[in-house]
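> sequence and predicted structure, then a few things I'm wondering about:
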Amino acid sequence: MKINHLTSAEENLMKLFWNLNSFYLKDVMEKHSEPKPHQNTVSTYLKILVEKGYLATEKEGRIFRYSVILPFEDYKKFVLRELTNNFFNSSGKEILEFLLKENLISQNELKEYFDLKIEIKPSKVKAPTLEFAEEILNPKKDKKGKNKTKKKKKKD
């Protein structure tokens, strides 16, 4: 699905609509902060947002019920990708460098984030073999050596 760009006025209204999810024109007028726009202005924006694919309409008698059809998360992804492509050479690294340089994120916040996201699994380590310790503690008895000592004892 192709996402269309929004003007700042459309985006401000959409923030309200994402909170409402499903609404009538009168709901928008009640919930909009002061100074409230004229009802015809809001109606025009609603029509534009339907054409752009952000809202759907359902006629109920003489009025329309509007529903959000593009989730806020999808719009955020779209805006971030556009920003990345247009201003940061499609590089996430450049975005991080910019955020750090402008103090929009701290190195500690970044470290905390990655500490939470990186899961280190311990590798399976073989139990060490203690060959030398075993030889010292439990020396192997040489059969030939036993025989020689026995023979020597017999001669004496």
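Nice, thanks for sending it over.
> could you use CA atoms for every contact and neighbour count after this?
OK.
> got the residue ranges for the strands in this protein?
22-23, 55-60, 63-68 (DSSP state E).
> now those in a markdown table, with mean neighbour count?
Conversion of the strands of the chain to a markdown table gives the following (neighbours: other C-alpha atoms under 10 Å):
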| stretch | mean neighbour count |
| --- | --- |
| strand 22-23 | 16 |
| strand 55-60 | 14 |
| strand 63-68 | 17 |
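> can you put those in TSV and add distance to S8?
Below are these laid out as TSV (distance: least, C-alpha to C-alpha, whole Å):
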stretch	distance to S8
strand 22-23	21
strand 55-60	17
strand 63-68	18
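> here's the one I want to compare it with:
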Amino acid sequence: MKKLTLKEEEIMDILWDNGPMFIREMLAFYKEPKPHYNTVATLVKLLVEKGFVCYRPLGNTYQYEAKITRKQYHGSALSDIISQYYDNSYTKVVSQFIEDQKMDLEELKKLISEIENNRKQ
């Protein structure tokens, strides 16, 4: 899956949080100074081309919505990082967290419990 730029992710966050909408509606979610309508329209067009957003014509305009969920995108981005930096080993990732003291024993036990529960289902 392709990566999003910060500006593209900003639009995706608006769509993920609020559902389908028109570009004019998206503009309401930006803080001042708001970007120009054409700037947002161009970014949305790029998101359509990348396959992140789809649209449906309504009258003489289009309503846009996310084609993938936030969870799908974040999962794909995480998989890319694990592939690139950890040889596709989730064990190496967890080991890194433990070595860097970003995960303690209680969190590790909770993770093991979640894995065991998911295997039972």
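Structure received. Note that this is a predicted model, so its numbers are computed, not measured.
> relative to K36 of the first structure, which of the strands of the first structure is closest?
strand 22-23 (16.9 Å; C-alpha to C-alpha).
> residue range for stretch 73-89 of the second structure in the first structure?
Under TM-score structural alignment, the match for stretch 73-89 of the second structure in the first structure covers residues 75-91.
> typo on my end, stretch 50-57 of the second structure
The aligned range for stretch 50-57 of the second structure is 52-59, by TM-score structural alignment.
> for F22 of the second structure, which non-adjacent residue is spatially closest?
Q63 (4.7 Å; C-alpha to C-alpha, 6 or more residues apart in numbering).
> wait, the one you found sits on G19?
No: contact criterion C-alpha atoms under 8 Å: Q63 of the second structure and G19 do not qualify, at 10.1 Å.
> what's the helix with the most length in the first structure in contact with?
Ranked by residue count, the top helix of the first structure under DSSP state H comes out as helix 72-87. Under the criterion C-alpha atoms under 8 Å, 6 or more residues apart in numbering, residues 3, 18, 90-92, 95 lie in contact with helix 72-87 of the first structure.
> quick one: which of these sit in helices?
Checking these against DSSP H, those in helices are 18, 92, 95.
> burial measure for the last one, as a count.
Neighbour count of I95 of the first structure, defined by other C-alpha atoms under 10 Å: 16.
> could you check how far it is from R81 of the first structure?
11 Å (C-alpha to C-alpha, to the nearest Å).
> check the first one too.
Per C-alpha to C-alpha, W18 of the first structure is found 20 Å from R81 of the first structure.
> and what of the second one?
In this view, G92 of the first structure and R81 of the first structure are 10 Å apart by C-alpha to C-alpha.
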